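>>> Let me see the structure of the following:
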Amino acid sequence: MKNERKCELFQQYPQLKEIANKGTVLWENTNWMENPETRLFTMAEVEDAENTLQRFSSYLKVAFPELVESDGLIESTIQEIPAMKKALEQKYGVSIPGHLLLKCDHALPISGSIKARGGIYEVLKHAERLAMASGRLKVEDDYALLATEAFQSFFQQYTIAVGSTGNLGLSIGIMGKKLGFNVVVHMSSDAKEWKKALLREKGATVIEYEADYSVAVEQGRQEAEQDPMCHFIDDENSKDLFAGYAVAAKRLKDQLEKTNITIHEEQPLFVYLPCGVGGGPGGVAYGLREIFGEHVHIFFAEPVASPCMTIGLMTGLHDAISVEDIGLDNKTEADGLAVGRASKFVGKVMETYISGCYTVSDQELFTSLGLAMDSEALFLEPSANAGMFGAIRLLQKDSSYFEKHNLVSHLSQATHLVWATGGSMVPATMRAAYLAKSRELD
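Predicted structure coming up:
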């Protein structure tokens, strides 16, 4: 981007200059609508994803015995984190009204992150499509058949490829190899070594790049296009991924109701989602707004070095602007969020769906990591801590969000939900290193 154009954008969007200087900002979405409409996606696709996952439940129980107790359901719990709430309040000098809950996607079965939903769903849907087209599977069959050697041999003819900073690659690699597919994961320079090692251990082929996420995805996409037996899972554009993530929203509604939390005008829900390219948080946000309407307020959280969704939504340029265009280096310890250019598909859907975005520094992520361990004996990888700062940003910054949306009188009844996107699979040595760093920065 030419300097003249950059200067024009800085003048048009004053917060953009603060973002370019790695400031921690809260951007409020003025295009937010009480009744958003999109023709890019429908809840029917979410219903289809939920039904597909249900058909696969018998297979999943055979392939992953840890899912027997949940009857083949890949889902995480919610829990209140009062000690963390108190620790955050003391550390940042705020009082968070209402309840602070954690959506425990860091502990999702199979691959230990939010990607276990969308990523695994797309692999399963692709497997179903191939098996049905070959005449080997019918919708009324018991899908436990897919665990047999005959299906393993069948899927070995095919390849699944993906570009990833880490967690999506893990979910694709683990699920794809379990079914029998060849799996190729194109990993960006930000991907952690332990994630690459685990993928190789599972039998996936890992191709490493010195460049960032966007290059890994584009290279993976180009290579897959040359192979008719290869299916590329496109984190930037896949509606299947998006649908798989959105299923979480329907399940969350049931979970909240089981804990006697009903969302309505006097009991609003605030949700804080770490965001990389946008697929995971976008799918969740879509489902939540469709279910709870104007009573849910959703904020995406991004590192100060990689706020691609923030700048894409702020300017309306989406994937036509990158963090490098405004002088940022896209270097962050939050590897799952180290994305320089947001998904155009997700950005367009989110234009009227989310309430805003905010940025967090790496130091804040490690501070939260230490606080979560000390207060709740809870380990989250750095990127998963980004959601902890949502309520703080709304309370600390010169924000009139609560007033604008007539929420002030309802805040004592509010539920703040932090979406914990990953962490349970981090090796013990890496956990120790992260915790040590949190102590150093404290």
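>>> Could you use CA atoms for every contact and neighbour count after this?
Will do.
>>> Tell me who's in contact with the most centrally placed residue in the chain.
In the chain, the C-alpha nearest the mean C-alpha coordinate belongs to residue 280, at 3.4 Å (CA atoms, centre = their mean). Contacts for residue 280 (CA atoms under 8 Å, 6 or more residues apart in numbering) come out as 114, 115, 118, 241, 242, 245.
>>> To compare against the first, here's the next sequence to fold:
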Amino acid sequence: MTKGKQEVDHLEARWPLITAMKGGQEVTWLNEQKSMSTEDQLPIQLEEIEDAEARLRRFAPFLGAVFPETRDSAGVIESPLLEIGRMKAFLEAYHQEKIEGQLYMKADHLLPVAGSVKARGGMYEVLKHAEQLAIENGLLSTEEDYSKLASKEMRKFFSRYSLAVGSTGNLGLSIGMTGAALGFQTTVHMSIDAKEWKKRRLRERGVQVIEYADDYSRAVEEGRTLSAQTKNSFFIDDEHSRELFLGYSTAALRLKEQFQERGLLVDKDHPLIVYLPCGVGGAPGGIFAGLKRVFGEHVYSFFAEPVQAPCMLLGLMTGLHDRIAVQDAGIHLATEADGLAVGRASSFVGRAVANDLDGVFTISDDQLFTYLGQMAKLEGEYLEPSALAGVEGPFRAKRSGWLERHLTDEQRANAVNLVWSTGGSLVPQEEMAAMIRKGEQLFSQ
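Next up is the predicted model:
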């Protein structure tokens, strides 16, 4: 429930940045807690990430068997690392500022099957659950060829079990597609922000979609409740799941290989600065934790949120995490960036990154569409609005004063700025064309 005016005024008095946020302004918040604490709160260790990666490798034969789009990669779900030089030149001209260092994009909008960053965590948790059930019932060992999981007998076995998740869209796609491929009875509880084409795609795969005329938190709450009342049902909880977090973290090991292939270094003299779109926090939190474990202390990161859905910024800044929603601060939850349309951040993720994250910034929907249009025109990459949230990161880091305070001239010149994309490759052509037109119109105004 939205707080009354008196309570909102109290929040503004204590955290003045809320006034600008409530007014719809783009803001940048720097995490002072990072400089005040040396405590490591990241909830996963490198060994766990390596174990998760090994599990995904075991499942590669199965994924190659049920998803034809993964056969060229032998069932490995991975996205390319792209240097986006033309977009860099555009951004520098558009902002009339130079980006110090190189600019790359980790193109998770091209991840096969689910077409978004959610493929990593969502698919991982479903696969781990399936592996556990099969092993417990004497139907699988880790030494076997996992392509056997695509058999009619295994599908019949998994059909005795149910999966459920609450989603704004992309996580639902990831879990729905994977659950259906295994044979699970799968239900996705979709918030009002979810796009129709995502619901349609799930239904075409035999997934039950339950729609809500409310936001993400309600879809998760209802999904959790109904799953608890259903026999043999497993609810994948985007707000609290450690397994989702681990699945997302495996991106760091893959990125390390891609950096080595390109001769890119990450060390004191060559820092890595990552800009991650953020909704409830699971995907960016897991990726960031993985990067810190794999690359070490010379990784820095900012989360990026829509102006009208800054739940992680609000939770971190106030220290209230999931005990405060954007509506409590007088902010109306409304954004075209459906994957980021979340009003209340994950308490698990907020507390996990509180001592390590460098900051959070917000960006308007108009800017997201402007960058969407230019990314398609200049780089030939077709992204959802939410996937453009991090693009402005290098300028926010510089204008906020963070860059000069934390990195020397030489470090800034040698830095790799990495923008992380989320979804886009599965968007229907007509919808993508409409979004590109909107972006071009906004740019020409």
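>>> how about the contacts of residue 280 of the first structure in CSV, adding distance to residue 142 of the first structure?
Output for those, formatted as CSV (distance: CA to CA, whole Å):
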residue, distance to residue 142 of the first structure
114, 27
115, 26
118, 22
241, 24
242, 26
245, 24
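>>> longest single helix anywhere in the second structure?
Longest helix in the second structure by number of residues, with DSSP state H as the criterion: helix 46-66.
>>> Which strands or helices does that one pack on?
The criterion is 3 or more CA pairs under 8 Å, 6 or more residues apart in numbering; DSSP states H and E, and the helices and strands that helix 46-66 of the second structure contacts are helix 118-136, helix 242-249, helix 282-295.
>>> To which residue of the first structure is residue 84 of the second structure aligned?
In the first structure, the residue matched to residue 84 of the second structure (TM-score structural alignment) is residue 81.
>>> try residue 60 of the second structure
When the first structure is aligned by TM-score structural alignment, residue 60 of the second structure is paired with residue 57.
>>> same question, residue 103 of the second structure
Checking TM-score structural alignment: residue 103 of the second structure goes with residue 100.
>>> My guess is its match contacts residue 83. True?
No - look at residue 100 of the first structure against residue 83 with CA atoms under 8 Å: they stay out of range, at 9.6 Å.
>>> Tell me which residues touch the match of residue 84 of the second structure, please.
Each residue near residue 81 of the first structure by CA under 8 Å, 6+ apart is listed here: 100, 101, 102, 376.
>>> rewinding a little: neighbours around the match of residue 60 of the second structure, how many?
Close neighbours of residue 57 of the first structure, defined as other CA atoms under 10 Å, add up to 22.
>>> Any figure for the gap between it and residue 67 of the first structure?
Note on residue 57 of the first structure: its distance to residue 67 of the first structure, by CA to CA, to the nearest Å, is 9 Å.
>>> overlap in contacts of these two?
Common contact partners of residue 57 of the first structure and residue 67 (CA under 8 Å, 6+ apart): residue 73.
>>> picking up where we left off before, most surrounded residue in the contacts of residue 81 of the first structure?
Highest neighbour count within those: residue 100, with 22 neighbours (other CA under 10 Å).
>>> Confirm that residue sits in a helix?
No - according to DSSP: H, G, I helix; E, B strand; the rest coil, residue 100 of the first structure belongs to no helix; its state is strand.
>>> ok, it - contacts?
The neighbours of residue 100 of the first structure, taking CA under 8 Å, 6+ apart as the test, are 80, 81, 82, 85, 415, 416, 417, 418.
>>> How far does stretch 350-368 of the second structure sit from its chain's centre?
Offset of stretch 350-368 of the second structure from its chain centre (CA atoms, centre = their mean, to the nearest Å): 12 Å.
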